[in-house]
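Trainee: only geometry, no sequence info:
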């Protein structure tokens, strides 16, 4: 119990010292102001913000799952593969079983497709968790391998083709807007973000996850079943991937094995930019949300510059990721130096 209290106090003190959220908000204001000034006529339009609200939820929900695994001290690179595999199976079910169904039965078929998706997410997440917790395979290698497995299965099932012909009721439901202005995908992201925040901050699992990411051996000695926590973490990541898959399938009106191929890099970038420590033990949903807003603003703003080709997008995201990692390293070194100086002064005063 003393060890758990020490972990909790350590995390709390580090959380209080962390100013990453304020820095993120400042960056968001700067980025937003830049595009608002340079592309005022095109950027400051209701249509632009509506487009942003529709585009950001799918990879943002995937990023929430990646964030959970990063906090545990691991990573999940297979989220896009899980989402595409589940999307293909759900699309096949809807395109074959529900196309000729009576209107009253369509909601049942949609619920059945969603159940298939969540079963896939549960199974894939559990498989990842088993590899990481039971067989002790490094998470980056385990999920890189399963990413190829899940993507390969999707390609084998579809022979590389897209699966279309979804029931119109599903497409209409996913792409609709509450009150005429609040997109359903955005509501789904808000619900997922709220759930992840609750799990991290208000449950025993969340406290154990932070402790596990801080020091796995110490967490185990304090009585935490680390394998159980890891299994839950990768299962949660798989289930969040299915929520994103539902949005991707509805927005594209189809499912394909290579949908969202750039999302893996974006998810990692969102987590790192949002303050999730790559070595584990720290991360906040609020930081992830602001990071999502920053990246979506940059993405939308870049689209307004016709001279910037879309082929440069991966180059830009990679450069931003490296720059953020370097900046975080410098900031963390400065904070550690200040902390050590403060501790040495306190020890000198006590002496």
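Mentor: Perfect, I can see it now. Keep in mind that this is a model prediction, so the values were computed, not measured.
Trainee: contacts and neighbour counts: CA atoms only from here.
Mentor: Noted.
Trainee: And residue 63, how close does it get to residue 292?
Mentor: 9 Å (C-alpha to C-alpha, to the nearest Å).
Trainee: Mutual contacts of these two, please.
Mentor: residue 270 (C-alpha atoms under 8 Å, 6 or more residues apart in numbering).
Trainee: thought residue 21 was touching residue 289?
Mentor: No: Residue 21 lies out of contact with residue 289 (C-alpha atoms under 8 Å); the separation is 10.0 Å.
Trainee: In the stretch 51-200 of the chain, mark out all the strands, start to finish.
Mentor: Per DSSP state E, counting those that start in this stretch, the stretch 51-200 of the chain carries strands over the ranges 177-178, 182-183.
Trainee: Would you point out which residue is most central in the protein?
Mentor: residue 63 (1.0 Å; C-alpha atoms, centre = their mean).
Trainee: wait, what's in contact with that residue?
Mentor: Neighbour list for residue 63: 266, 267, 268, 270, 271, 288 [criterion: C-alpha under 8 Å, 6+ apart].
Trainee: Repeat that for residue 257.
Mentor: Applying C-alpha under 8 Å, 6+ apart, the residues contacting residue 257 are 81, 84, 85, 88, 151, 154, 155, 158, 160, 161, 162.
Trainee: what kind of secondary structure is it in?
Mentor: coil (DSSP: H, G, I helix; E, B strand; the rest coil).
Trainee: just to revisit the earlier point, which pair of the contacts of residue 63 spans the longest distance?
Mentor: Farthest apart among these by C-alpha to C-alpha are 266 and 288. That separation is 11.7 Å.
Trainee: Compare the two (neighbour count), which wins?
Mentor: The residue with more neighbours, out of residue 266 and residue 288, is residue 288; 27 against 22, by other C-alpha atoms under 10 Å.
Trainee: And stretch 154-172, what's buried?
Mentor: Neighbour-count burial for stretch 154-172, counted by 16 or more other C-alpha atoms under 10 Å, picks out 154, 155, 158, 162, 163, 164, 165, 166, 167, 170, 171.
Trainee: Equivalent analysis for stretch 292-307, please.
Mentor: Per 16+ other C-alpha under 10 Å, stretch 292-307 contains these buried residues: 292, 293, 294, 295, 296, 297, 298, 299, 300, 301, 302.
Trainee: And here is the other one:
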């Protein structure tokens, strides 16, 4: 029995275990600070808010694990949402049928796939730096979106889209269910498939991966293509949540996706990281945001706390702290 428990804790990993403790401590602290924290209304609100950030964070995760970056995640989502909105408007806007919605979703996902594939192809076959390529794509999508919308937003969608953005199933928010499904698929993709193995090997040492016979160029293209696809799903959810689409929606989420990845143990230099700790870090960030809001703190304080939180985590993971901890255990 003890051996099975020890094996279970080993499978969880120190990263997951540590973040789980932080999650519990933060949740308990806010439950005492505000009687509204553990109410169904607040929990449901968090369940609606987190999935959008979660999807964009998962879209950022694989590129970072591969040793790269995708700065275009937010604007890829926005452009995908604009594509869906444009098709719905062409078919009557609020009166558009399910067929138009399905067509719009397919077109939105195609836009996300293409944006990600272009980034991946340039990184893999031209050899340009991922930050520069994704930054260029971000600027291109932002400019194109501003040109097409004249800086405004598109609204007026069918009522059935509210189910995706605001509906519940057995009291569980539909966006949270969508995020859970995607997270499981992402975990399996990275940990149980050849593609996932190639992602980690590419991030650890791309030359060694090539010498080992892995098709690293194809892996890089697929990484960014799937990242773009996931951004399109986030764009569809964004349109359903806000009942409107604008190029600037969610701009502030870009840096938070990076924060969530690093807080979840993703190595900024690539080759290391898992989905589960990142999901726990997302819950921690959401609890901090909601908890601070409930106790009456300024909403901008949450961003400052997130930054301090990440600094603290980086310090705790530093070699100096690890060496000191090892010395204390030996003595």
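Mentor: That came through, no problem. Since the structure is predicted, the reported quantities are computational estimates derived from the model, not experimental observations.
Trainee: overall similarity of the pair, as a TM-score.
Mentor: The TM-score (TM-score structural alignment, normalised by the length of the second structure) is 0.91; 319 aligned residues with a C-alpha RMSD of 2.1 Å.
Trainee: Tell me the residue in the second structure aligned with the residue nearest to the centre of the first structure.
Mentor: With TM-score structural alignment as the criterion, residue 63 of the first structure lines up with residue 57 in the second structure.
Trainee: could you measure its match against residue 93 of the second structure, distance?
Mentor: Note on residue 57 of the second structure: its distance to residue 93 of the second structure, by C-alpha to C-alpha, is 30 Å.
Trainee: Also residue 138 of the second structure?
Mentor: 28 Å.
Trainee: cool, and residue 8 of the second structure?
Mentor: Counting by C-alpha to C-alpha, the gap from residue 8 of the second structure to residue 93 of the second structure is 51 Å.
Trainee: Pick out whichever of the two has more residues nearby.
Mentor: Set residue 8 of the second structure next to residue 93 and count neighbours by other C-alpha under 10 Å: residue 93 wins out with 18 against 11.
Trainee: Show me the contacts of residue 63 of the first structure that map onto strands.
Mentor: Using DSSP state E to define strands, no part of these is located there.
Trainee: Switch those residues over to CSV; also include distance to residue 232 of the first structure.
Mentor: Formatted as CSV, these follow (distance: C-alpha to C-alpha, whole Å):
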residue, distance to residue 232 of the first structure
266, 23
267, 20
268, 20
270, 22
271, 19
288, 21
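Trainee: and of the residues you listed, the nearest to residue 75 of the first structure?
Mentor: residue 268 (8.9 Å).
Trainee: which residues does the counterpart of that closest one in the second structure contact?
Mentor: Using TM-score structural alignment as the criterion, residue 268 of the first structure maps onto residue 258 of the second structure. Taking C-alpha under 8 Å, 6+ apart, we find residue 258 of the second structure in contact with 57, 60.
Trainee: ok, now how distant is residue 258 of the second structure from residue 127 of the second structure?
Mentor: Residue 258 of the second structure is 23 Å from residue 127 of the second structure, by C-alpha to C-alpha.
Trainee: what's the burial count for the counterpart of residue 89 of the second structure in the first structure?
Mentor: Aligned against the first structure by TM-score structural alignment, residue 89 of the second structure finds its counterpart in residue 95. Neighbour count for residue 95 of the first structure, taken as other C-alpha under 10 Å: 17.
Trainee: Residue 95 of the first structure and residue 164 touch, don't they?
Mentor: Yes: under the criterion of C-alpha under 8 Å, residue 95 of the first structure makes contact with residue 164 at 6.8 Å.
Trainee: which parts of the lengthiest helix in the first structure are buried?
Mentor: Across the first structure, the longest stretch assigned as helix under DSSP state H is helix 313-350. Neighbour-count burial for helix 313-350 of the first structure, with 16+ other C-alpha under 10 Å as criterion, is recorded at 317, 321, 324, 325, 328.
Trainee: Can you list the residue ranges for helices in the stretch 201-350 of the first structure?
Mentor: For the stretch 201-350 of the first structure, helices defined by DSSP state H, counting those that start in this stretch occupy the ranges 204-214, 216-221, 226-252, 263-273, 285-303, 313-350.
Trainee: Quick one, which of the ones you listed gets closest to residue 184 of the first structure.
Mentor: Across those, residue 184 of the first structure has its closest neighbour in helix 226-252 (8.9 Å, C-alpha to C-alpha).
Trainee: Can you list the buried residues in the closest one?
Mentor: By 16+ other C-alpha under 10 Å, the buried positions in helix 226-252 of the first structure come out as 226-227, 229-251.
Trainee: count of neighbours near residue 43 of the second structure?
Mentor: Neighbour number of residue 43 of the second structure under other C-alpha under 10 Å is 16.
Trainee: May I ask which helix or strand encompasses the aligned residue in the first structure for it?
Mentor: Aligned against the first structure by TM-score structural alignment, residue 43 of the second structure finds its counterpart in residue 49. Assessed by DSSP states H and E, residue 49 of the first structure sits inside helix 46-71.
Trainee: in that helix, what's buried?
Mentor: Those would be 52-71, for helix 46-71 of the first structure by 16+ other C-alpha under 10 Å.
Trainee: and the gap between residue 264 of the first structure and residue 179 of the first structure?
Mentor: In terms of C-alpha to C-alpha, residue 264 of the first structure sits 32 Å off from residue 179 of the first structure.
Trainee: out of the two, which sits in the more crowded spot?
Mentor: When residue 264 of the first structure and residue 179 are compared on other C-alpha under 10 Å, the one with more neighbours turns out to be residue 264, at 20 against 7.
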